[in-house]
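Enquirer: Coordinates only, no sequence provided:
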């Protein structure tokens, strides 16, 4: 089977491309800008105008990992327009051409931000929930999902949507990596009292395993799946596990949660504090039942792999 992978040089796409190349059962076309010896590379940006016909020639399945990613402090003058240009319009341009050229299945790596930002004092998110994106990134992904499903109905191309929460693993960057480094340095962290929240995470290895299932599973067609490690952690538990897998002492100070909330109000950092003290849980029961899938890596397995240098 010939596959086209977009975002092959990114965090998720890189692990996926290496995993599929090792299997040796797929012929890989890679859409992006960087060189690679794991498949045939086609140098294109993701936008509303590019012609992807050469990259799609003979392809049966597209795995679309490329995106303009979410950042905490976006410097763009019009972030929504920037996200839409890549995540919505670029995705639909690629998908339309794929359908026209006979691609059978389009696997779209979306985001749990389509569901919303928080499940604090709410049930866990489900795939069947009404989309409630709260930021430009989540909105651009939600719009892409809706248009992909319509395209699938019109053309007969299978659409598979996967919504991960925070993805971590070896080489991850941003907040997860920073927290892991702080723990490794033995710095005292004020998170011991944050025990009542619950957050779903997914290791990149579990996410890639699910993507591989969705390439071929007949019941994946035209469905949306949530994915996680299926073991949610409080912030305190997360920090303790980071310490354990790095053989470090967990130097955590029990600062009361209400003090974080006061600090958030004073410093106008409510979104940051919400991520530390709030909950974001995913119910992946439908994913497991529909696809007969269980995450192959435990949370501790994933954290150990993430801690490797």
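Expert: Perfect, I can see it now. Fair warning: this is a prediction, and the values are worked out from it, not measured in the lab.

Enquirer: okay, CA-based contacts and neighbour counts for the rest of this
Expert: Will do.

Enquirer: and residue 254, how many neighbours?
Expert: 12 (other CA atoms under 10 Å).

Enquirer: for the one 10 residues further on, same thing?
Expert: With neighbours defined by other CA under 10 Å, the count for residue 264 comes to 16.

Enquirer: Give the helix, strand or coil label for the closest residue to residue 296 other than its chain neighbours.
Expert: Using CA to CA, 6 or more residues apart in numbering and skipping residues adjacent in sequence, the residue nearest residue 296 is residue 206, 6.3 Å away. Counting by DSSP: H, G, I helix; E, B strand; the rest coil, the backbone at residue 206 sits in helix.

Enquirer: OK, contacts around residue 206?
Expert: By CA atoms under 8 Å, 6 or more residues apart in numbering, the contact list for residue 206 reads 228-229, 295-297.

Enquirer: at 7 Å what do you get?
Expert: Residue 206 is in contact with 229, 295-297, counting by CA atoms under 7 Å, 6 or more residues apart in numbering.

Enquirer: Repeat that for residue 298.
Expert: So, once contact is read as CA under 7 Å, 6+ apart, residue 298 ends up touching residue 229.

Enquirer: alright, now check it against this:
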């Protein structure tokens, strides 16, 4: 019997590239859905060109597909985009693809949503799926509206809400943190106490595998996060352990760090990293997901990988 066929969007992105490598190892065949033939990623054994916003053109792409993993979208790191852009790509594009999948007889639609569909960049409480969603920006609202639209369709669906994902090739604030850890300087971050949930790429791909292989209907969102949240000093210590170095952390008043970040135009980045955002993955773990990578271990691997990339 043939292995299940998965249609994957976003295969040229940070998460999509990892899924493209991992899905065959998990026992799936992968068909990559692309907008342009020039984007065919390395490792793609099958690719179909089409526009997810025009489902009438996607019938061939979705033929014989067992499940869709939709990881493409407009990321919140892209600043300056109007809210309508997020809604067009992240909401309407998602629902158009899901409707096309439903017409093609696809059994399950896996949507890579975001923790930002549930919360702003910081939270004073531990986040769970039972809480009423409260997105605070156009990106988060577009993801939540896509989830709500999926709930109105007949296809079986699941929305994965990952927290900040880290792994080789990561960009943004996590890449900046890796660069700080790789510097030879002592860092004045030792007094930061706020905790944040992170998610390794390997644990995310394990979560995707769990929902793809689950029996019965799902039709709900799941938070995806490594089980143990960490502080910024713990992140730096883990990264530097991977580099074979001591933590090199110095206590320094957080209020002065915040003021310095604001003066240098990095206030928002500081708030994202230094503020608390703890999300509970218990619902997904009870569903059958078992994370394989501990956060400190994953961060140490990330630091080692950054050295190998430069070699």
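Expert: The structure has been received and is ready for your questions. No experiment lies behind these values; they were computed from the predicted model shown.

Enquirer: Redo the contacts of residue 206 of structure 1 as JSON lines? Include secondary structure.
Expert: Output for the contacts of residue 206 of structure 1, formatted as JSON lines (three-state DSSP):
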{"residue": "229", "secondary structure": "coil"}
{"residue": "295", "secondary structure": "coil"}
{"residue": "296", "secondary structure": "coil"}
{"residue": "297", "secondary structure": "coil"}
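
Enquirer: that older thread, which position in structure 2 aligns with the residue nearest to residue 296 of structure 1?
Expert: Following TM-score structural alignment, the counterpart assigned to residue 206 of structure 1 within structure 2 is residue 203.

Enquirer: how close does the residue lying farthest from the centre of structure 1 sit to residue 279 of structure 1?
Expert: Here structure 1 reaches farthest from its C-alpha mean at residue 266, the gap being 31.6 Å by CA atoms, centre = their mean. The gap separating residue 266 of structure 1 from residue 279 of structure 1 is 22 Å, by CA to CA, to the nearest Å.

Enquirer: And for residue 293 of structure 1?
Expert: According to CA to CA, residue 293 of structure 1 and residue 279 of structure 1 sit 25 Å apart.

Enquirer: Which one's more surrounded, the two?
Expert: Neighbour totals were compared for residue 293 of structure 1 and residue 279, and residue 279 leads with 25 against 15 (other CA under 10 Å).

Enquirer: dump the residue contacts of the more buried one.
Expert: By CA under 7 Å, 6+ apart, the residues touching residue 279 of structure 1 are 118-120, 197-199.

Enquirer: What remains of these once you look at structure 2?
Expert: Retained in structure 2 (both residues aligned by TM-score structural alignment, their matches' CA atoms under 7 Å) from the contacts of residue 279 of structure 1: 119-120, 197-199.

Enquirer: Which strands or helices does the longest helix seen in structure 1 pack on?
Expert: Criterion DSSP state H: the longest helix present in structure 1 is helix 136-155. On a contact count with 3 or more CA pairs under 7 Å, 6 or more residues apart in numbering; DSSP states H and E, helix 136-155 of structure 1 meets helix 79-83, helix 91-100, strand 158-163.

Enquirer: List the buried residues for that helix?
Expert: Within helix 136-155 of structure 1, the residues scored as buried using 16 or more other CA atoms under 10 Å are 136-145, 147-149, 151-152.

Enquirer: Could you pull out the helices in structure 2 for me?
Expert: In structure 2, helices defined by DSSP H lie at 14-25, 83-86, 93-103, 138-150, 172-182, 201-213, 232-242, 254-263, 267-274, 282-287, 295-310, listed in chain order.

Enquirer: what's in contact with the longest one?
Expert: For helix 295-310 of structure 2, the surrounding residues in contact (CA under 7 Å, 6+ apart) are 167-168, 178, 200, 226, 228, 238-239, 241-243.

Enquirer: Name the member of those with the most neighbours.
Expert: Highest count within these by other CA under 10 Å belongs to residue 239, 29 neighbours.

Enquirer: Could you find the closest non-adjacent residue to the alignment partner in structure 1 of that one?
Expert: For residue 239 of structure 2, the aligned position in structure 1 is residue 242, judged by TM-score structural alignment. Spatial nearest neighbour of residue 242 of structure 1, excluding adjacent residues (CA to CA, 6+ apart): residue 180 at 6.2 Å.

Enquirer: Kindly provide the distance from that neighbour to residue 187 of structure 1.
Expert: 11 Å.

Enquirer: distance of residue 181 of structure 1 from residue 248 of structure 1?
Expert: 11 Å.

Enquirer: My error: substitute residue 51 of structure 1 in the last question.
Expert: As judged by CA to CA, residue 51 of structure 1 and residue 248 of structure 1 stand 51 Å apart.
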